[in-house]
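below are the sequence and a predicted model for it; my questions follow.
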Amino acid sequence: MITGVGKAVEDSNRRLLRARDAMDRRYAEPLDVPTLARIAHVSPAHFIRTFRATFGETPHRYLQRRRVERAMFLLRSGERSVTDICMDVGFSSLGTFSRVFRDIVGEPPSVYRQRGPLPAVPTCFAMRWARPSSFGEAPGE
């Protein structure tokens, strides 16, 4: 049986998941905290606090990481320019994209691309192995 407090936590988690799912689906769109807070039906300040407490990172950092994750795949699976990939995943500035990519992955996009094409394994395994962590460890650890 769920108590009143348990029900409130469950409702809050469901709202946060709704907003996080929107970020996962619409990562390339310009999403800001007020928009995401509206999706979660909470105030922007409450959304930032509870998102960080629940998922261990701010909504902005989560969205950046999702965008970089998609860029990692695109950089190693085609010949499109870094600038095109930057814009396609939702960054509006190549400089910001390169800085954030380096912060998350540990190397610039152009160096990451030089690793060559993704291995011939199921995509879910390759993406999990290469997925950047929000906790500072290198991909694949």
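Looks like it came in fine. Everything numeric here is computed off the predicted structure, so don't read it as measured data.

only C-alpha atoms for contact and neighbour calcs from this point on.
Noted.

buried residues in stretch 107-121, which are they?
For stretch 107-121, the neighbour count (16 or more other CA atoms under 10 Å) marks 108-109, 112-113, 118 as buried.

likewise for stretch 89-103?
Using 16+ other CA under 10 Å as the test for burial, stretch 89-103 gives 89-91, 97-98, 100-102.

got the contact list for the residue nearest to the spatial centre of the chain?
Nearest residue to the geometric centre of the chain (CA atoms, centre = their mean): residue 66, 2.0 Å. Contact analysis of residue 66 by CA atoms under 8 Å, 6 or more residues apart in numbering lists 24, 27.

so what touches the lengthiest helix in the chain?
Scanning the chain for the longest helix, with DSSP state H as the assignment, gives helix 4-25. When contacts are defined by CA under 8 Å, 6+ apart, helix 4-25 is touched by residues 31, 36-37, 39-41, 47, 50-51, 54, 63, 66.

that helix: how far from the chain's middle?
17 Å (CA atoms, centre = their mean, to the nearest Å).

what do you get for stretch 38-55?
Worked out by CA atoms, centre = their mean, stretch 38-55 lies 16 Å from the chain centre.

hold the first one in mind and look at this next one:
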Amino acid sequence: MDAHFAEPLTVADLAAVAGCSREHFIRLFAAAYGETPKAYLARRRIERAKDLLRAANLTVTEICLLVGFTSLGTFSRRFTELVGTSPTEYRAAARAAGPPPIPGCVLMMWTRPAPKPSLPDKPPAAEGP
């Protein structure tokens, strides 16, 4: 979940990877981590959003989508529940106390997935005797 927090993850998919039923996975996860998988994933996404709000020159909507939320309203509500301030207020306070943000284009370049190596069009020629 930590490595793929920005992707659309469902409890059913996570349970399948763990090799157990959805309900059993939720019980085991809550026993191990003290919260449900859904709450854990939302908290991880908000933690990443806090980093981006402090350091990146991206809009709140861009950050919302980058961390895996599909609705700005849901992101803002959940952020406010967990952090105590709205994303915009959090950003303003962080910027007043810290260094200038990293330009969004630089951040996107750093976080861009590496290209997959392309396969050769034809197999290498066999060496003769």
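Good, I have the coordinates. Note that the coordinates shown come from a computational prediction; the quantities given were computed from them, not determined experimentally.

before we move on, the earlier item: show me which pair in the buried residues of stretch 89-103 of the first structure is furthest apart.
Of all pairs drawn from those, the greatest distance, 16.3 Å, lies between 90 and 102 (CA to CA).

what's residue 38 of the second structure aligned with over in the first structure?
Counting by TM-score structural alignment, residue 38 of the second structure lines up with residue 60 in the first structure.

contacts only, for its match.
32-33.

check the secondary structure at it for me.
Look at residue 60 of the first structure: counting by DSSP: H, G, I helix; E, B strand; the rest coil, its state is helix.

same question, the one 3 residues further on
With three-state DSSP as the basis, the three-state label of residue 63 of the first structure is helix.

residue 85 of the second structure now?
For residue 85 of the second structure, the secondary structure call by three-state DSSP comes out as coil.

most widely separated two among the contacts of helix 4-25 of the first structure?
The span of these, defined through CA to CA, is set by 41 and 66 at 22.4 Å.

map residue 101 of the first structure across to the second structure for me.
Counting by TM-score structural alignment, residue 101 of the first structure corresponds to residue 79 in the second structure.

its match reaches residue 86, doesn't it?
Yes. In this structure, residue 79 of the second structure is within contact of residue 86 by CA atoms under 8 Å, at 6.5 Å.

so residue 6 of the second structure is in contact with residue 46, correct?
No. Assessed by CA under 8 Å, residue 6 of the second structure is found out of contact with residue 46, at 10.6 Å.

pick out whichever of these two has more residues nearby.
residue 46 (25 against 19; other CA atoms under 10 Å).

surely that one and residue 79 touch.
Yes. Counting by CA under 8 Å, residue 46 of the second structure does reach residue 79; the two are 6.1 Å apart.

now do the helices in the second structure.
Counting by DSSP H, the helices of the second structure are 11-18, 22-33, 37-55, 60-66, 72-83, 87-97, 104-111.

with distance to residue 2 of the second structure as extra columns, can I get these in a markdown table?
Shown next, in a markdown table, are the helices of the second structure (distance: least, CA to CA, whole Å):
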| stretch | distance to residue 2 of the second structure |
| --- | --- |
| helix 11-18 | 12 |
| helix 22-33 | 13 |
| helix 37-55 | 7 |
| helix 60-66 | 14 |
| helix 72-83 | 18 |
| helix 87-97 | 21 |
| helix 104-111 | 16 |
